[in-house]
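Asks: Below: sequence and its predicted model.
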Amino acid sequence: MTRNRATAIGFTAVLMWALLALLTIGSAPVPPLLLNAICFAIGGAIGLVWTLRKGLGVLRGISWKVYAFGTAGLFGYHFLYFTAFRLSPSAETGLIAYLWPLFIVLFSGLLPGERLGARHVTGALLAFLGAALLVMGRGGEGSANAAGLALAFLCALTWAGYSVLSRRLGEVPTESVTLYCLATALLSALAHLALEETLWPQGVAGWGAVLLLGLGPVGAAFFTWDIGMKKGDIQLLGVASYAAPLLSTLALVLAGITPPSWALLLAALLIAGGAGLAAGRRG
């Protein structure tokens, strides 16, 4: 697989994550950890079907340490993310959580064979400014809380670390993500039983939103992201990830949930400019 093709496949994860907010709204009143459990179970089932083309034996030769790493990345990120917003349902929390693409760009410079250029850093900072406009403009349900902000920071570090370290596991087949998803579904279900009240989706629309979440943003996206991180342009994917909050906001605008604004246009220019700069020649 070529580097450009792997990068394009990785970017499909960003496109799927653009629907995360819209579908999550549609899945109400399902609590976060239960939603996580259902969606990752669907994602894991998709992975099992996909893995059958090679045979389930491909999953046996992988070290338990790899499975522990992948499960810690997926479950750890989502648990920290949900907990952060429970403690601090604010725009500041969302902004700190969205430091992960910038961290991916910065951490990638530590990888063998990768060189971090000024264009990548500048592009990532421009795109972060664009995301900041969107997140701060959207506001939050409550005030900032120091513990919640700290967890949001750990959340960003967790996803960036998981993504960048996946590069070091380039020989591990992407089919391994199947067990990451199933283990995350199990841990999420246990955490739900301990921490949340059980509330199921309402009607066909609610169940449809949950199914689409499991098929895409909280399912297939982790498989395509794995391919992009292992074989694609990791710096470009890091900067391009800031398209997720932009496209997510556009989806909410088209659905009539969020009104259009000049801030949205400026954010689009900053994010597109940052991605374009990072896609240029390395410097």
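Replies: Now that the structure is in, tell me what you want to look at. Numbering: from 1, shown residues only.

Asks: CA only for contacts and neighbour counts going forward, please
Replies: Will do.

Asks: Could you list the residues in contact with the longest helix along the chain?
Replies: For the chain, the helix with the greatest residue count under DSSP state H is helix 64-87. For helix 64-87, contacts defined as Cα atoms under 8 Å, 6 or more residues apart in numbering pick out 32-33, 36, 93-94, 97, 145, 147-152, 154-156, 158-159, 162, 176-177, 179-181, 183-184, 187-188.

Asks: my read: residue 197 touches residue 33, true?
Replies: No - between residue 197 and residue 33 there is no contact under Cα atoms under 8 Å: 10.0 Å.

Asks: rewinding a little: so which bits of the longest helix of the chain are buried?
Replies: By neighbour count on 16 or more other Cα atoms under 10 Å, the buried set for helix 64-87 is 66-67, 70-85, 87.

Asks: Over to stretch 108-128?
Replies: For stretch 108-128, the neighbour count (16+ other Cα under 10 Å) marks 108-109, 116-117, 119-128 as buried.

Asks: Need the residues you listed in JSON lines (columns: secondary structure and distance to residue 283).
Replies: Converted to JSON lines, those look like this (DSSP: H, G, I helix; E, B strand; the rest coil; distance: Cα to Cα, whole Å):
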{"residue": "108", "secondary structure": "helix", "distance to residue 283": "15"}
{"residue": "109", "secondary structure": "coil", "distance to residue 283": "13"}
{"residue": "116", "secondary structure": "coil", "distance to residue 283": "8"}
{"residue": "117", "secondary structure": "coil", "distance to residue 283": "5"}
{"residue": "119", "secondary structure": "helix", "distance to residue 283": "6"}
{"residue": "120", "secondary structure": "helix", "distance to residue 283": "8"}
{"residue": "121", "secondary structure": "helix", "distance to residue 283": "10"}
{"residue": "122", "secondary structure": "helix", "distance to residue 283": "11"}
{"residue": "123", "secondary structure": "helix", "distance to residue 283": "12"}
{"residue": "124", "secondary structure": "helix", "distance to residue 283": "14"}
{"residue": "125", "secondary structure": "helix", "distance to residue 283": "16"}
{"residue": "126", "secondary structure": "helix", "distance to residue 283": "16"}
{"residue": "127", "secondary structure": "helix", "distance to residue 283": "18"}
{"residue": "128", "secondary structure": "helix", "distance to residue 283": "20"}
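
Asks: this is the comparison structure:
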Amino acid sequence: MTRTKATATGFVAVLLWALLALFTVGSAPTPPLLLNTLAFGIGGVVGLVWAAVTGSAAQMRQVPLRVYLFGTLGLFAYHLMYFSALRLAPAAEAGLIAYLWPLLIVVFSGLLPSEKLRAGHVIGAILGFAGAALIIGGGGTGLNTASLSGYLLALLAAFTWAGYSVLSRLVGDAPTASVAVFCIGTSLLSFPLHLMFEDTVLPATMVGWASIAALGLGPVGFAFYVWDIGCKRGDIQLLGTSSYAAPLLSTLVLVAVGISAPSMTLLWAALLITGGALIAARASFSENR
């Protein structure tokens, strides 16, 4: 697979992740750890099918344990924080903050061998964080304390996923199908913690169950396998900057279905985060000419 095809493959995950907030909201009132258990259980099955179809199941036995531990903890931590954030704060606003991870990927990737951080990446980062600050500050009306915990969890989630994506290049060369073990590990790790810390609350409607199934099949299933290919074989800076389409698409979906109300704060935050992406993307394109 060429670097260009791998980058395009990774971008399929971005399109699927644009639906992550929608399905997370639809899965309410399922608590975060239980949602991790159910969605990643489905995602793990998707991975096993992927391994069977691609003939890579045998390669999974050669993967070092440290790689499986790294992947499992990365998926577990990010989604626990993300699901919790969307339970504690407005979905569109928390989702936009969590979607700072593409910008952070660009910044962090500048630390990798053979990669270079340019001025455009830094400017894009400043704009992106300005958009997040606008949300947390309540659009200039004062600190939004009611949703602050959710916003902070979303910010931590962004740092976690960016770090996971960049460091995945350094922890070892593992087949993409090994992500199935990450998903199954996340599900198995989440279940006992759910029993310890949460009440079991399952969806009461078909919409809730369909949302959980859609999460497992798409944003926390197939998306990880194509993302893994993009991160390891594609242009990670270009992939990271192209990922800025996700926050705008995610916000538009939430507004279109009536989950989030349009507002000037939401508009400006989305424009700042997306604008930062465009500037950072231009810097990457200039570097690759």
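Replies: Good, I have the coordinates. Quantities reported herein were computed from a predicted structural model and do not represent experimental measurements.

Asks: Drop the TM-score for these two in here.
Replies: With the length set by TM-score structural alignment, normalised by the length of structure 1, the two chains reach a TM-score of 0.84; 280 aligned residues with a Cα RMSD of 3.1 Å.

Asks: Same drill for residue 197 and residue 33 of structure 1, tell me which one is more crowded.
Replies: Legend: neighbour count by other Cα atoms under 10 Å for residue 197 of structure 1 and residue 33, higher for residue 33 (25 against 11).

Asks: show me the residues around the more buried one that make contact.
Replies: Residues in contact with residue 33 of structure 1, defined by Cα under 8 Å, 6+ apart, are 79, 82, 188-189, 191-192, 196.

Asks: ok so, going back, just the buried members of the contacts of helix 64-87 of structure 1?
Replies: Among the contacts of helix 64-87 of structure 1, the ones that count as buried by 16+ other Cα under 10 Å are 32-33, 36, 93-94, 97, 145, 148-152, 154-156, 158-159, 162, 176-177, 179-181, 183-184, 187-188.

Asks: Which of those residues fall within helices?
Replies: Within these, membership in helices is found for 32-33, 36, 93-94, 97, 148-152, 154-156, 158-159, 162, 177, 179-181, 183-184, 187-188, as judged by DSSP H.

Asks: Report the separation between residue 158 of structure 2 and residue 61 of structure 2.
Replies: Residue 158 of structure 2 sits 31 Å away from residue 61 of structure 2, going by Cα to Cα, to the nearest Å.

Asks: cool, and residue 54 of structure 2?
Replies: In this structure, residue 54 of structure 2 and residue 61 of structure 2 are 15 Å apart, going by Cα to Cα.

Asks: One more: residue 2 of structure 2?
Replies: From residue 2 of structure 2 over to residue 61 of structure 2 the distance is 26 Å, taken as Cα to Cα.

Asks: swap in residue 143 of structure 2?
Replies: As judged by Cα to Cα, residue 143 of structure 2 and residue 61 of structure 2 stand 50 Å apart.

Asks: between these two, which one's more packed in?
Replies: Taking other Cα under 10 Å, residue 143 of structure 2 and residue 61 do not tie; residue 143 has more neighbours (15 against 10).

Asks: Return the residues in contact with the more buried one.
Replies: 136-137.

Asks: That one and residue 50 of structure 2, how far apart?
Replies: Relative to residue 50 of structure 2, and taking Cα to Cα, residue 143 of structure 2 is found at 46 Å.

Asks: and if you look at residue 285 of structure 2?
Replies: 32 Å.

Asks: the more surrounded of these two?
Replies: Shown here are residue 285 of structure 2 and residue 50; by other Cα under 10 Å, residue 50 has more neighbours (20 against 13).

Asks: Which helix or which strand is home to the more buried one?
Replies: If you go by DSSP states H and E, residue 50 of structure 2 is part of helix 32-54.

Asks: Could you do residue 217 of structure 2 as well?
Replies: Secondary structure from DSSP H and E places residue 217 of structure 2 in helix 206-217.
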